[in-house]
Structure formats: C-alpha cells, structure tokens
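Student: Give me a 3D structure for the following:
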Amino acid sequence: MNLLKKWLNTEPYLIIMLIVLTPIGGELKFYPFEDSFRVSFGTVVFFFILLQMKKFPAWASGIIAGDPCLHSGCFLIPLCQAT
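Tutor: The predicted model follows:
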C-alpha cells in the first residue's frame, strides 16, 4: 500500500493523468445560469494536477495537456456531425 501511494505522486503518473483527464474534463460542462454561459472542468483538472507537479515546468505541461485536447476535439467534431 505504501508503494502505491508513493507511485501515485510521481511525475510520470501525473503526466499520464494530465494527458487523459484534461480532455475528458474539457468535455464535461455545466451551465450555472439558465443562459448560454457554461463552465468547463478541463481548466480545473489541469490546475489541480499542475499544483501536484512540483518539478515539471508549467509551459511543458501546458503543451502536453493542450495537444490531446486539440486532437480529441478534431476527432470528436466530425463524429458528432455525422450522427
């Protein structure tokens, strides 16, 4: 159990979480008001994972998180329009 806790706080694990969870969080949105204003969870997920990554540079994590978000959006838009 101690080994699992130690591994969950390592940089490679946090980078994998950043790559996977940021685009998923970006797709989850809620409307706090009854209007067109919406809030995405992608920024929140990115911020809290970034707080855990102490030695990794912020600009590199932004590129690492932004690339999957861009590509998932490019692949999901044609799929949603086809149906």
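
Student: Only C-alpha atoms from now on, for both contacts and neighbour counts.
Tutor: Noted.

Student: I'd say residue 49 and residue 18 touch.
Tutor: Yes. Using Cα atoms under 8 Å, residue 49 makes contact with residue 18 at a distance of 6.6 Å.

Student: and the two? which has more neighbours close in?
Tutor: Per other Cα atoms under 10 Å, whichever of residue 49 and residue 18 has more neighbours is residue 18, with 24 against 17.

Student: Tell me who's in contact with the closest residue to the more buried one other than its chain neighbours.
Tutor: Among residues not flanking residue 18 along the chain, residue 65 sits closest, at 6.0 Å (Cα to Cα, 6 or more residues apart in numbering). By Cα atoms under 8 Å, 6 or more residues apart in numbering, the contact list for residue 65 reads 18-19, 22-23, 46.

Student: and with 7 Å instead?
Tutor: Residue 65 makes contact with 18-19, 22, according to Cα atoms under 7 Å, 6 or more residues apart in numbering.

Student: Please generate a structure for the following sequence too, so the two can be compared:
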Amino acid sequence: FMRHVLDVQLSWLQLYQPAKPLTLIECYALTNRPVPAPPTPAAAHHADGRSKPNKTTTDKTSLDAVAAAKARYLQRKKLQKA
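Tutor: As a prediction, this is how the structure comes out:
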C-alpha cells in the first residue's frame, strides 16, 4: 500500500530550506503578479471614527423571513399531526 515511499534524512531537508524567509512583496515578484495595495486606514473606519463591523456572511434572508418560514413549517407539522 505504500508506493513511492523512501527514507528521508533531516540533513537532506535542511539543504532545501530557504536562507531567509521571503516577504510578501518578494513572493509576488517571483510569480510576476502585481502586489495588492494595502488597505487604507480611511476605508476601515466610519466618518465618526468607529471601525466597521466585519460581516462574515452574506445573508440574503432577514430574521423576519426566517421566523415566517419557521412559523409556516410548524403550522404544516401541526396540520399533519391532526
């Protein structure tokens, strides 16, 4: 079950370690990609100085719609039992 497996010595792996860690700009330069612009501090804050809340999900339904759907579901379940 173990095809193409061979014994690796730690000294072999150390030969392929980079001499210094690459920065993000160097990584982009090596791949010929443009470096993304850093986020501006003005974009991260509201006009009154408060930071924007990070919205992690793109919710297309409101809580009212979910509550209405739940009520319809429970009503159907109630009718099926009767």
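
Student: How close are the two chains, by TM-score?
Tutor: For these two chains in superposition, a TM-score of 0.24 is obtained (TM-score structural alignment, normalised by the length of structure 2); 23 aligned residues with a Cα RMSD of 2.0 Å.

Student: Please identify the helix or strand for the residue nearest to residue 18 of structure 1.
Tutor: Counting by DSSP states H and E, the element that carries residue 65 of structure 1 is helix 58-82.

Student: Buried residues in that helix, which are they?
Tutor: Neighbour-count burial for helix 58-82 of structure 1, counted by 16 or more other Cα atoms under 10 Å, picks out 61, 65-66, 68-69.

Student: and residue 66 of structure 2, how many residues sit next to it?
Tutor: 11.

Student: Over to the one 10 residues further on?
Tutor: Residues within reach of residue 76 of structure 2, counting by other Cα under 10 Å, total 11.

Student: do the same with residue 25 of structure 1
Tutor: 17.

Student: what's the spacing between it and residue 2 of structure 1?
Tutor: 29 Å (Cα to Cα, to the nearest Å).

Student: so what's the residue nearest to the spatial centre of structure 1 up against?
Tutor: The residue lying closest to the centre of structure 1 (Cα atoms, centre = their mean) is residue 22, at 0.9 Å. When contacts are counted by Cα under 7 Å, 6+ apart, residue 22 of structure 1 touches 42, 45-46, 65.

Student: Could you point out the longest helix of structure 2?
Tutor: When structure 2 is parsed with DSSP state H, its longest helix is helix 63-81.

Student: Which positions in that one come out as buried?
Tutor: Per 16+ other Cα under 10 Å, helix 63-81 of structure 2 contains no buried residues.
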